[in-house]
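Visitor: task: produce atomic coordinates for the following.
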Amino acid sequence: MLSTTRIDKWLWAARFFKTRSLATNAVELGRVLQNEQRVKPAHAVKVGDLLEIHHADQIWQVEVIKILEVRGAASIAQTMYAETTESITKRQQRAEHRRLHTEPAAQLQQRPTKRQRRQLNNLQID
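Guide: Down below sits the predicted model:
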């Protein structure tokens, strides 16, 4: 069993990102914090580190439990980390907020017609 690995490899193996290049890009853009600090993609991750991951309108705060460099099944990937209770409640609150407060234009599949634009304008004025 490994004691450390690159953060981008770990994120990919833990299935937070579909490809390793997406994980690398997220780390470079500062969307992944290790112990509340920005790091580079080659930075080592070890057991006990706290990671904050911003991805696709979701924010996870996880503690690293296991180090693996290979991408396995989702059930194995879930054993690599433990999400904090604070993170779980925040994600549930965001999901509930999104469910209750949908943007009217989000339901449109294409550019709105003239009639739909008038309906949207009437909603905004009332």
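
Visitor: only C-alpha atoms for contact and neighbour calcs from this point on.
Guide: OK.

Visitor: residues in contact with the residue sitting nearest the centre point of the chain?
Guide: By Cα atoms, centre = their mean, the chain has its centre lying nearest to residue 55, at 2.8 Å. Residue 55 makes contact with residue 31, according to Cα atoms under 8 Å, 6 or more residues apart in numbering.

Visitor: next, the structure of the following sequence, for comparison with the previous one:
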Amino acid sequence: MDEITSVRIDKWLWAVRLFKTRTLAAAACNNGKVKRANASVKASAKVQIGDHLDVPTHDGLYKRHIEVVGLYDKRVGAPIAQAAYADHTSADTLKEAAEKRAANRENRLLRKEGDQGRMTKKQMRDWKKGLQSYKRKQEEEL
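Guide: Purely as a prediction, here's the structure:
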């Protein structure tokens, strides 16, 4: 079997599970999100062992700084995929991202408990019957 020396970058990002689909990986490359040596790379660019890449996370909170350790052109299992790259992302960046995720989680919980924006049909009927009845129901829920 032939040893792989280079692979398209979009294919490699998908194969090592940094992106869910190859289309998303190609879109990130073509939109300038994936960088090699601080320069944007196209989806068709070749990646080789030893290359250093800056790849955005799925939620876009930070960019991972990774080094290519293994080359795959077909999707592999998670343990093999994690061994295909070395993550050199700084601890400070990871800590900031964890704090942002926690803040986002809190905001989502507050939105669920609080005002949801547009009223549902039931809330609208209650409101039309009398503003006080709608407010009382909200207070009872809290």
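
Visitor: hey, which helix is longest across the second structure?
Guide: Using DSSP state H, we find that the single longest helix of the second structure is helix 91-113.

Visitor: what residues does the helix or strand that that one is followed by touch?
Guide: Going down the chain from helix 91-113 of the second structure, the next helix or strand is helix 121-129, by DSSP states H and E. Defining contact as Cα under 8 Å, 6+ apart, one finds that helix 121-129 of the second structure is touched by 133, 134.

Visitor: what are the buried residues along helix 121-129 of the second structure?
Guide: 123, 126 (16 or more other Cα atoms under 10 Å).

Visitor: can you give the distance from it to the centre of its chain?
Guide: 39 Å (Cα atoms, centre = their mean, to the nearest Å).

Visitor: and if you look at stretch 33-49 of the first structure?
Guide: With Cα atoms, centre = their mean, you get 16 Å for stretch 33-49 of the first structure.

Visitor: that one corresponds to what range in the second structure?
Guide: Counting by TM-score structural alignment, stretch 33-49 of the first structure falls onto residues 35-51 of the second structure.

Visitor: ends of that stretch, how far apart?
Guide: By Cα to Cα, to the nearest Å, the extent of stretch 35-51 of the second structure from end to end equals 11 Å.

Visitor: and it, which residues are buried?
Guide: Buried-residue list, stretch 35-51 of the second structure, by 16+ other Cα under 10 Å: 35, 40, 41, 42, 43, 46, 47, 48, 49.

Visitor: likewise stretch 94-108 of the second structure?
Guide: residue 97.

Visitor: measure the closest residue to residue 42 of the first structure other than its chain neighbours to residue 69 of the first structure for me?
Guide: Once flanking residues are discounted, residue 42 of the first structure sits nearest to residue 6: 5.0 Å by Cα to Cα, 6 or more residues apart in numbering. Distance, residue 6 of the first structure to residue 69 of the first structure, by Cα to Cα: 8 Å.
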